[in-house]
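Trainee: Starting from these lines, generate the structure:
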Amino acid sequence: MSAPFRFPRFFVTSPAPCPYLPGKTERKVFTELTGQHATDLNDALGRIGFRRSQGVAYRPSCIDCAACISVRVVAGEFQPSATQRKMLRRHADLEVTACKPWTTEEQYALLRRYLKMRHPGGGMADMDESDFADMIEQSPVKTYVIEYREPSVDGRPGRLVGACLTDQQADGLSMIYSFFEPDDPKRPGLGTYIILDHIIRAGRANLPYVYLGYWVEDSRRMAYKARFRPLEKLGPQGWSRFEPDQRELPLGR
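Mentor: Below is the predicted model of the structure:
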C-alpha cells in the first residue's frame, strides 16, 4: 500500500542575523509546497508552527534560541476590549474586499509608504515590484489579498488604506503579511483594525483560529500580538492558552 503523498524533504538555512533580537542569529527549517497535496501539507505544517512564504513552508530552527513562539487567536471566544471596540467603530466605514492574489500598482505604492515609515532598514526595504508580485502571486494554496478601502465615491473605489495577504487554512485564517497607510492621523491603528477584522471574519465563517505568526517576548515589534485574547501558543506539548505580560504593550499599531 502506497502513501497518499510523498513525505516532504526538509532543508535548513545558513545562520543569519536575527531581525528581532540584537546579537542573535537565526536559522530556519523549510520545505517546498508543491503538487496536488500542497494545501493539505500547508494545513498540517501550519498546525505545528510553520509559516508560508510563496511556495515554501518554514519555521525557526535556531541553535541557541527558542524565543520565536507561534501564536493564534481563538476566534470564536474573542471579545474585543473597550479600546478595540472603539477601533472597530472608528474604521467601520472601510469597505473590505477579498481579492484574488494579483498585485496592483496601488498595492505596491502603499507597501512602499508602509516600509519607508515603519521598517526603513528591514529585510523588505529593497523589495521591487517583481519581488512584491512573487510574494503575493506565488501561492500553491487558497490565498486572498484582503483590501481595506475608504468609501467609494460616485462608483469609483475609495483610497486603499490597508491590505493583508491571507491564507485560508482548514482551521483558520493565517495572516501572512499586512501593510497599511502609516501614521495617517485620520486612520490611526489600522494594523490593529486589520487583525480585528480577520478575527471577526474567522468567527463568522466558523473557522476556529487566526494565526498571527511568531511572538517574541523581548521584541517590542511583536508585542502588539499579545493584545488579542484568548491567545494560544505552541509549545512542546502542543497548543495551550497563555497570558503574556501586558505591562509594556504599545498602545497602537
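Trainee: only C-alpha atoms for contact and neighbour calcs from this point on.
Mentor: Noted.
Trainee: neighbours of the nearest residue to Thr103 once chain neighbours are set aside, just the number please.
Mentor: Excluding its sequence neighbours, the residue lying closest to Thr103 (CA to CA, 6 or more residues apart in numbering) is Ala133, at 5.8 Å. When neighbours are counted by other CA atoms under 10 Å, Ala133 registers 16.
Trainee: Surely Ala133 touches Pro101?
Mentor: No - contact between Ala133 and Pro101 fails when scored by CA atoms under 8 Å: they sit 9.0 Å apart.
Trainee: element containing the residue nearest the centre of the chain, please.
Mentor: For the chain, the residue nearest the mean C-alpha position is Met175 (2.9 Å; CA atoms, centre = their mean). Assigned by DSSP states H and E, Met175 falls within strand 172-180.
Trainee: go on, Asp40?
Mentor: Using DSSP H and E, Asp40 falls in helix 38-46.
Trainee: Who are the packing partners of that helix?
Mentor: With contacts taken as 3 or more CA pairs under 8 Å, 6 or more residues apart in numbering; DSSP states H and E, helix 38-46 sits against strand 160-169.
Trainee: Show me what the strand it packs on packs onto, helices and strands only.
Mentor: With contacts defined as 3+ CA pairs under 8 Å, 6+ apart, strand 160-169 has these neighbours: helix 38-46, helix 105-118, strand 143-149, strand 172-180, helix 190-204.
Trainee: what's the offset of that strand from the middle of its chain?
Mentor: The chain centroid and the centroid of strand 160-169 are separated by 8 Å under CA atoms, centre = their mean, to the nearest Å.
Trainee: To check against the first, give me the structure of this:
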Amino acid sequence: MRHTLPIAPQFYVTAPQPCPYLEGRMERKLFTALQGDSAETLNDSLSKQGFRRSQNVLYRPSCAECSACLSARIRVADFKPSRTQRKVLRRNAHLRRNATAPWATEEQYALFRRYLDSRHADGGMADMDIFEFAAMIEETPIRSRVVEYLAEDEDGTHDLAAVCLTDVLDDGLSMVYSFYDPARAGDSLGTHVILDHVEIAREAGLPYVYLGYWVPGSPKMGYKAKFDPVEVYFRGRWQEMGDPAAYSSETHPLSTDPIAEQVARISLPDSRGTR
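Mentor: Next up is the predicted model:
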C-alpha cells in the first residue's frame, strides 16, 4: 500500500519595498500559500501567530531591522465601549447590517473607489480596478463574509455606507479590509464597523476580533489602540497592549531573527487538523 505524506506549507519572503506605515523604511513579508483541504485549519493556526490573509496568501511582516508591526485583536468578553465609542454607536444606530457571501458588486466597488480617492489616493491599492477588487473579495478558500452597512434615505431606499470583508476563524472574526463613504466621515463609520464586529463576535460566542496590524509611530494605525482591552502579538505571544507609548518603532539590526529561525518556530497544524 502506498502512503502519501502531507505536504507542509512552504514559506517565502517578498523583495523589500517601501513601507506603507513608517516613512523612509523598507518592508518585506514572510508568506505562504493558502490552498487545499487544510486551508481553513492553516488560516486558524497562523492567525494566532500574527499572520494575516490576503486572498489565497497568508503573510506576516518580516523586515530586516524593524519589528514595529504587531498583530492586534480585541478581547471580546472584557471589552466595554468608551464614552466616545458609545456616542458612535448611537450616531449610527439607524444603519442596517447585511451579511452576505463573499461576492463583489458594482455598488461596493463604487464605494471602494470613493473611499480610496478620498483617503488613500497614493496608497498601494489606488490603481485597483473592478476585477482586482472582485478578486480581493471573492478569492477566499475559507469561511468569509461581506458585511454591509446600509443607510435608509428619506425616500425609503438604502445607500451603502460601509463594507467589511470578514473572515470567520475558530476563535474570532478577522477584519480583512473595510471601507466606508468618505462623505460620512463625521459619523466615524470605521469605528462603528469595529464596534459592530465586537457585537457579532459576542453573539456568536467568539472570543476575539482581529484588527490587523498596529504600528507604533504610525498615525494611520493609532486608532486600534483605543479598543481596550486590545492584545498584541509581541515576541512570540499574545499580551495585553497596556500603554501604547511603551512600544517602540525604532530600528535595530538585531530586532528580527533570521528567516530560517522564524519559520522553524511557526507551529503548524498536523494532518488531522489538531494543533
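Trainee: returning to that earlier point: what is the orientation angle of the strand holding Met175 of structure 1 with strand 143-149?
Mentor: Angle of strand 172-180 of structure 1 versus strand 143-149, following axes from the mean of the first three to the mean of the last three CA atoms, to 10 degrees, is 50 degrees.
Trainee: start and end residues in structure 2 for strand 172-180 of structure 1, please.
Mentor: Aligned using TM-score structural alignment, strand 172-180 of structure 1 spans residues 172-180 in structure 2.
Trainee: need the contact list for the aligned residue in structure 2 for Ile194 of structure 1.
Mentor: For Ile194 of structure 1, the aligned position in structure 2 is Val193, judged by TM-score structural alignment. Val193 of structure 2 sits next to 162, 164 when contact means CA atoms under 8 Å, 6 or more residues apart in numbering.
Trainee: Chain neighbours aside, what residue packs nearest to the residue nearest to the centre of structure 1?
Mentor: For Met175 of structure 1, the spatially nearest residue (CA to CA, 6+ apart) is Thr166, at 4.7 Å.
Trainee: what's around that neighbour, how many residues?
Mentor: Counted with other CA under 10 Å, the neighbours of Thr166 of structure 1 add up to 22.
Trainee: isn't it right up against Ile176?
Mentor: Yes - in this structure Thr166 of structure 1 lies within contact range of Ile176 using CA under 8 Å: 5.5 Å.
Trainee: picking up where we left off before, quick one: work out the angle between the helix holding Asp40 of structure 1 and strand 172-180.
Mentor: 90 degrees.
Trainee: Which part of structure 2 matches helix 38-46 of structure 1?
Mentor: Mapping helix 38-46 of structure 1 onto structure 2 (TM-score structural alignment) gives residues 39-47.
Trainee: Average offset of the matching stretch relative to structure 1?
Mentor: The superposed stretch 39-47 of structure 2 is, by mean CA distance after the TM-score superposition for structure 1, a mean 0.3 Å from where its aligned residues fall in structure 1.
Trainee: how would you label Ala104 of structure 2: helix, strand or coil?
Mentor: coil (DSSP: H, G, I helix; E, B strand; the rest coil).
Trainee: With Gly76 of structure 1 instead?
Mentor: Per three-state DSSP, the secondary structure class of Gly76 of structure 1 is helix.
Trainee: What of Thr4 of structure 2?
Mentor: Following three-state DSSP, Thr4 of structure 2 is assigned to coil.
Trainee: Give me the neighbour count for it.
Mentor: Neighbour count for Thr4 of structure 2, taken as other CA under 10 Å: 6.
Trainee: I'd like the distance between Gly213 of structure 1 and Phe10 of structure 1.
Mentor: According to CA to CA, to the nearest Å, Gly213 of structure 1 and Phe10 of structure 1 sit 20 Å apart.
Trainee: Same drill for those two, tell me which one is more crowded.
Mentor: Using other CA under 10 Å, the more surrounded residue of Gly213 of structure 1 and Phe10 is Gly213, with 22 against 11.
Trainee: thought the more buried one was touching Pro60?
Mentor: No - between Gly213 of structure 1 and Pro60 there is no contact under CA under 8 Å: 11.2 Å.
Trainee: Output the contacting helices and strands for the helix or strand harbouring Phe133 of structure 2.
Mentor: Element membership of Phe133 of structure 2 [criterion: DSSP H and E] is helix 130-138. The helices and strands touching helix 130-138 of structure 2, judged by 3+ CA pairs under 8 Å, 6+ apart, are helix 106-119.
Trainee: and the closest residue to Trp238 of structure 2 other than its chain neighbours, what does it touch?
Mentor: Sequence neighbours aside, Val232 is the residue nearest to Trp238 of structure 2 in space, at 5.5 Å (criterion: CA to CA, 6+ apart). Listed by CA under 8 Å, 6+ apart, the contact set of Val232 of structure 2 reads 70-73, 214, 238-241.
Trainee: Would you show me how to pick out the buried ones of those residues in PyMOL?
Mentor: Command for PyMOL, covering only those of the contacts of Val232 of structure 2 found buried under the criterion 16 or more other CA atoms under 10 Å:
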select buried, resi 70+71+72+73+214+238+240+241
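Trainee: Please list which of the contacts of Val232 of structure 2 are preserved in structure 1.
Mentor: Contacts conserved in structure 1 for these, counting by both residues aligned by TM-score structural alignment, their matches' CA atoms under 8 Å: 70-73, 238-241.
Trainee: All good on my end, thank you.
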